[in-house]
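Engineer: here are the coordinates; sequence isn't available:
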């Protein structure tokens, strides 16, 4: 009788443990990582005119620092990476609608964005700088008084400029779909300055020596992160773990040196 009682007790405990696990899984309801592994790929949403983070190379293939980072992460996840160019101003909608799995393309971490999406651990430092023509007298933020200033729609540069003390004194904030158009207009004299991510701005300047320069003042420092749906915490945590491994192994430094010449911008 005693043996039978013990056997029944063990069975009850086992059943309760199983039920408890099932309830825990049901409460979490986060199959984001497994869904990626099951379909065999994850879709990266990006602005494909954002060098050196993600842009079209000479053969029209999408390349860049973030692309190389994402390829390594996908490889370690055991899945394929698919690249999906998007309207940057609609990036959160694209993510929420399931058209992409992550936003990974020089995405600045801001308090406003944190309310809408989840972020990975920051992986890169950045600043919002002012680029002006090589002969421009604009050097300080106060010099933007009465000027036309270009930004990319939906960018952290637009947010920083709009929130600045100088915003009210600017004649007009001209919005572009990408920085290529903004800098072409700067060269043509249709705007007086462009507020742009430093990693992007300095890349453009290096490609066009003598055409542009960086003003001495900027609109603040920031950090880049990868954007996820708020419900996809398991996927986010796995990617964070992989990024830590890549950094510890020196892989991230190798990729940074390829695109930036050094790893000074890395977190």
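Structural biologist: Now that the structure is in, tell me what you want to look at. Fair warning: this is a prediction, and the values are worked out from it, not measured in the lab.
Engineer: only C-alpha atoms for contact and neighbour calcs from this point on.
Structural biologist: OK.
Engineer: Tell me where the chain has strands.
Structural biologist: 41-46, 49-50, 54-56, 62-63, 80-85, 102-103, 118-119, 124-133, 148-152, 172-176, 193-197, 212-224, 227-228 (DSSP state E).
Engineer: Using CSV, lay out those strands together with mean neighbour count and distance to residue 73.
Structural biologist: Output for the strands of the chain, formatted as CSV (neighbours: other C-alpha atoms under 10 Å; distance: least, C-alpha to C-alpha, whole Å):
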stretch, mean neighbour count, distance to residue 73
strand 41-46, 22, 10
strand 49-50, 22, 20
strand 54-56, 21, 16
strand 62-63, 18, 15
strand 80-85, 17, 9
strand 102-103, 26, 12
strand 118-119, 22, 16
strand 124-133, 23, 16
strand 148-152, 25, 28
strand 172-176, 17, 31
strand 193-197, 28, 24
strand 212-224, 18, 16
strand 227-228, 25, 14
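Engineer: Could you export those strands as CSV, including distance to residue 257?
Structural biologist: Below are these laid out as CSV (distance: least, C-alpha to C-alpha, whole Å):
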stretch, distance to residue 257
strand 41-46, 22
strand 49-50, 18
strand 54-56, 16
strand 62-63, 15
strand 80-85, 22
strand 102-103, 23
strand 118-119, 24
strand 124-133, 13
strand 148-152, 27
strand 172-176, 30
strand 193-197, 19
strand 212-224, 17
strand 227-228, 24
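Engineer: another one to put next to it:
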């Protein structure tokens, strides 16, 4: 009889633990959707921004290890207005939304594309830059359209908006490539090295990255950028749905930078005369 009671108590404890785990998960999700953390961020004087530190030119490591990039400069300039230091935390890009939900970071700010799927999970700042997915190939491959990738190997970054577009619109590009499956990379750097070595014949990549990377090459004419049919996309900072004050502060901070001309200076520093900014000075 004692054994039966002990067994019954063990079952109760086990199912109680499962229920507790479920409640904890609900609690984390509920807090992410309701808690406004601006006062906490303001009190500690710093905001933690998650990023992929290989995403040139938005946020990346130089040879000396320093973290630089367009989004680095932009985020620092926004939070400087509020006396808050922007700290940048490299993360597994495949786990970015989980990192945000679990509060290990306060923001995702790293060439982060607004998509309907992402809008279900989090909240975005106002869009600040236009971007689109383009196909980069070597000129000597004579690939001038998405159809030109028929039977050839395509690279893409894991969990990128480009990888998502491939799945969402397979008729545009995915159905043409070898095995109808791209080679997925953790970073664009590795993908571009494979492109140069002809291990892949095409790379689906953000136009801002492609333009910056190719402009820095010794022989930029050896690359071809093909736009294809994918729609344009906008970059914005992603945050938890409860952080409404944080969103207001970022949105106003971006507009202030446009009004003072500092936004235009940051754009010129990283993209020269190519201006993809979506924020114009107020009249």
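Structural biologist: Yes, it's here. Because the structure is a prediction, the values reported are computed rather than measured.
Engineer: Compare the strands of structure 1 and give me the one nearest residue 140 of structure 1.
Structural biologist: Comparison of the strands of structure 1 against residue 140 of structure 1 by C-alpha to C-alpha identifies strand 212-224 as nearest, at 5.3 Å.
Engineer: contact partners of that closest one?
Structural biologist: Here strand 212-224 of structure 1 makes contact (C-alpha atoms under 8 Å, 6 or more residues apart in numbering) with 106-109, 122-134, 138-141, 157, 160-161, 164, 205.
Engineer: Once aligned, what mean separation remains between that strand and structure 2?
Structural biologist: After superposition onto structure 2, strand 212-224 of structure 1 sits on average 2.1 Å from its aligned residues (mean C-alpha distance after the TM-score superposition for structure 1).
Engineer: now the residue nearest the centre of structure 2, nearest residue through space, not along the chain?
Structural biologist: For structure 2, the residue nearest the mean C-alpha position is residue 112 (3.3 Å; C-alpha atoms, centre = their mean). Residue nearest to residue 112 of structure 2 in three dimensions, not counting chain neighbours: residue 235, with 5.1 Å by C-alpha to C-alpha, 6 or more residues apart in numbering.
Engineer: What's the match for that neighbour in structure 1?
Structural biologist: The alignment partner of residue 235 of structure 2 in structure 1, by TM-score structural alignment, is residue 224.
Engineer: how close does its match get to residue 217 of structure 1?
Structural biologist: Using C-alpha to C-alpha, to the nearest Å, we find residue 224 of structure 1 at a distance of 20 Å from residue 217 of structure 1.
Engineer: Same check on residue 39 of structure 1?
Structural biologist: Counting by C-alpha to C-alpha, the gap from residue 39 of structure 1 to residue 217 of structure 1 is 47 Å.
Engineer: can you check residue 120 of structure 1 too?
Structural biologist: Note on residue 120 of structure 1: its distance to residue 217 of structure 1, by C-alpha to C-alpha, is 29 Å.
Engineer: Residue 36 of structure 1 now?
Structural biologist: Taken as C-alpha to C-alpha, the span from residue 36 of structure 1 to residue 217 of structure 1 is 43 Å.
Engineer: how about residue 174 of structure 1, what does it touch?
Structural biologist: With contact taken as C-alpha under 8 Å, 6+ apart, residue 174 of structure 1 is in contact with 148-151, 191.
Engineer: between these, which is closest to residue 18 of structure 1?
Structural biologist: For the contacts of residue 174 of structure 1, the nearest to residue 18 of structure 1 is residue 151 (55.0 Å; C-alpha to C-alpha).
Engineer: Quick one: the helices in structure 2, in order.
Structural biologist: 2-34, 38-44, 70-80, 96-101, 116-121, 161-168, 188-196, 207-215, 244-260, 262-271 (DSSP state H).
Engineer: any residues touching the second one, and which ones?
Structural biologist: This points to helix 38-44 of structure 2. For helix 38-44 of structure 2, the surrounding residues in contact (C-alpha under 8 Å, 6+ apart) are 47, 84, 243, 245-246.
Engineer: Show me the two of those that sit farthest apart.
Structural biologist: Pairwise distances across those (C-alpha to C-alpha) peak at 16.0 Å, for the pair 84 and 243.
Engineer: Which of the two has more residues huddled nearby?
Structural biologist: residue 243 (21 against 18; other C-alpha atoms under 10 Å).
Engineer: Give me the buried positions along stretch 28-47 of structure 1.
Structural biologist: Judged by neighbour count (16 or more other C-alpha atoms under 10 Å), stretch 28-47 of structure 1 contains these buried residues: 32-33, 36, 41-47.
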